[in-house]
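Visitor: Pasting the sequence and the predicted coordinates here, then a few questions.
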Amino acid sequence: MRIGELSRRSGVPVPTIKYYVREGLLPAGELTSPNQARYGDGHERRLRLIRALLDVGGLSLSAIAEVLTAVDDPGQPVHEVLGVAANRITPTEAAESGDAGPESAEAREEVAALLARRGWRVDEGNAAAQALAGVLAALHRAGHGGFVELLDVYADAAEPVAHADIDYVRRRVAREDLVESVVVGTVLGEAMLGALRRLAHVDASARAYGDGEGAAGAGGR
């Protein structure tokens, strides 16, 4: 297909496609003449992945380049590719904003204990582990360190969700589709889980403290 058709099929403007080619994010098309190139389905798939990483994952172009480098490396195990993608879109602001003080040290110990207790094959330096430590440190500073008692309750809920996510990802065939599934699952999946948790909160609050339909409605405000 010509670049115009690629643009129509992918929804990405022609100038943007050319920019991605110049930046090395998208392979150049096969030249059919000095001024014409032919593109294939692989280019359309790559554009879809770039847009997912950019629009859904919120990654910078430099971060996208790192992910694509991992995707294009045939010697890179799929687990490592997915790890690169997931780590680039895991929010770490909480960890970065509170990386000093006794609360942070205690939080890191709690995360390490959780990983050991659950037998999770995750390095303590993982971005998500650091983000969790940041959240726990913030809870300690806010005087709610007791919330750590709920860690295993949250972990019990997270495990089946994680396995369902990976089962979905495993149904993808192309490596690009694998990474796109991780991006969408991490960002939109977390949003969906958060919304479901809030809905459950409304119901639980109404049952615990409410006195009928009016209380349930109030909890939804």
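Guide: Structure's in. What do you need? Residues are numbered from 1 along each chain as shown.
Visitor: going forward, measure contacts and count neighbours with C-alpha atoms only.
Guide: Noted.
Visitor: Please tell me how far the closest residue to Val122 other than its chain neighbours sits from Ala128.
Guide: Spatial nearest neighbour of Val122, excluding adjacent residues (Cα to Cα, 6 or more residues apart in numbering): Leu115 at 7.0 Å. Plainly put, Leu115 is 12 Å away from Ala128 if you go by Cα to Cα, to the nearest Å.
Visitor: Ala128 reaches Glu93, doesn't it?
Guide: No: using Cα atoms under 8 Å, Ala128 is not in contact with Glu93, being 10.9 Å away.
Visitor: show me what contacts the residue sitting nearest the centre point of the chain?
Guide: For the chain, the residue sitting closest to the mean C-alpha position, by Cα atoms, centre = their mean, is Thr186 at 3.2 Å. Neighbouring residues of Thr186 by Cα atoms under 8 Å, 6 or more residues apart in numbering: 86, 89.
Visitor: Pasting the second one now:
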Amino acid sequence: MRISELASSSGVPIATIKYYIREGLLPAGRPVAANQADYGEDHLRRLRLVRALVAVRGLPVSTAADVLAVLGDGRGESVHRTLSRVLAAMDTARARDPAASDAGLAEVHGLVAAMGWHIPPRSAAVDALARALDALDQLGIRFGTRALLPYARLAERTARVDLDLLAAPAGGDPAEHAVLLAVLLEPALLVLRRMAQEHHSAAHGPDPAQPGGADRP
């Protein structure tokens, strides 16, 4: 297919496709003339994967490129090893963030110990959670180990469900399947949490700010 057909099939503008090719996220097409190239179904699938990482998951283009590179060179290693490397690649974008405070790190280390998790004490995830606690603390919201424990237990149950879904469909790439579930399902889980909050908030009663809300029985 021509690049115009690739754009039409994927819904991605031609200029964006050319940008992804320049950045190495999408392979170039097969040259068929001086200014023309041919693209196949592999290009269409790869383009949809790139758009999912960038537009749905919200990864920076450079981070999406790192994730795709891991998927490309991870053939032959275990699914869990590939997934671990992908998550590490995603964390590189946070390495430039301000350092977490000692107090925030202490709270997270306490949580990790309470949950019995085997996580390096200065992993990117530990730093990210500590920075989030620092931000809450600066706004006057003290959110420590005890408050985090119920969330950690929910997260552990969710992770177990994730691992049960890692097996790829017949003929599929197990590593890519696992990465797509782990990376792309995360925004869906956040939306589910928001929907549950909306439901339970509404169940507490009408909002007085809504027209007629204060007059309802």
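Guide: Alright, I've got the coordinates. Just so it is clear, the structure is predicted and the values come from calculations on it, not from any experiment.
Visitor: what about the residue nearest to the centre of the first structure, which helix or strand?
Guide: Following DSSP states H and E, the helix or strand that holds Thr186 of the first structure is helix 175-209.
Visitor: Can you give me the buried ones in that helix?
Guide: Neighbour-count burial for helix 175-209 of the first structure flags 175-183, 185-187, 202-203, 205-206 (criterion: 16 or more other Cα atoms under 10 Å).
Visitor: ok, the residues you listed vs Leu47 of the first structure, which is closest?
Guide: Proximity of these to Leu47 of the first structure (Cα to Cα) peaks at Glu176, which lies at 9.9 Å.
Visitor: Relative to Gly11 of the first structure, how far out is the closest one?
Guide: Taken as Cα to Cα, the span from Glu176 of the first structure to Gly11 of the first structure is 18 Å.
Visitor: that older thread, how about the residue nearest to Val122 of the first structure, what's its match in the second structure?
Guide: Under the alignment by TM-score structural alignment, Leu115 of the first structure pairs with Val112 in the second structure.
Visitor: still on that earlier bit, the more surrounded of Ala128 and Glu93 of the first structure?
Guide: Ala128 (19 against 12; other Cα atoms under 10 Å).
Visitor: name the element the corresponding residue of the second structure for that one belongs to?
Guide: Residue pairing (TM-score structural alignment): Ala128 of the first structure is matched to Ala125 of the second structure. Element membership for Ala125 of the second structure, per DSSP H and E: helix 124-138.
Visitor: circling back: counting neighbours, what do you get for the residue nearest to Val122 of the first structure?
Guide: Using other Cα under 10 Å, Leu115 of the first structure is surrounded by 16 other residues.
Visitor: And for Val79 of the second structure?
Guide: Val79 of the second structure: 19 neighbours (other Cα under 10 Å).
Visitor: Tell me which stretches of the second structure form helices.
Guide: Secondary structure of the second structure by DSSP state H: the helices cover 3-10, 14-22, 41-51, 61-73, 79-91, 102-115, 124-138, 145-164, 174-203.
Visitor: Using JSON lines, please lay out the ones you listed together with distance to Arg30 of the second structure.
Guide: Putting those into JSON lines (distance: least, Cα to Cα, whole Å) gives the following:
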{"stretch": "helix 3-10", "distance to Arg30 of the second structure": "11"}
{"stretch": "helix 14-22", "distance to Arg30 of the second structure": "12"}
{"stretch": "helix 41-51", "distance to Arg30 of the second structure": "11"}
{"stretch": "helix 61-73", "distance to Arg30 of the second structure": "20"}
{"stretch": "helix 79-91", "distance to Arg30 of the second structure": "29"}
{"stretch": "helix 102-115", "distance to Arg30 of the second structure": "50"}
{"stretch": "helix 124-138", "distance to Arg30 of the second structure": "40"}
{"stretch": "helix 145-164", "distance to Arg30 of the second structure": "38"}
{"stretch": "helix 174-203", "distance to Arg30 of the second structure": "25"}
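Visitor: Thank you kindly, that will do.
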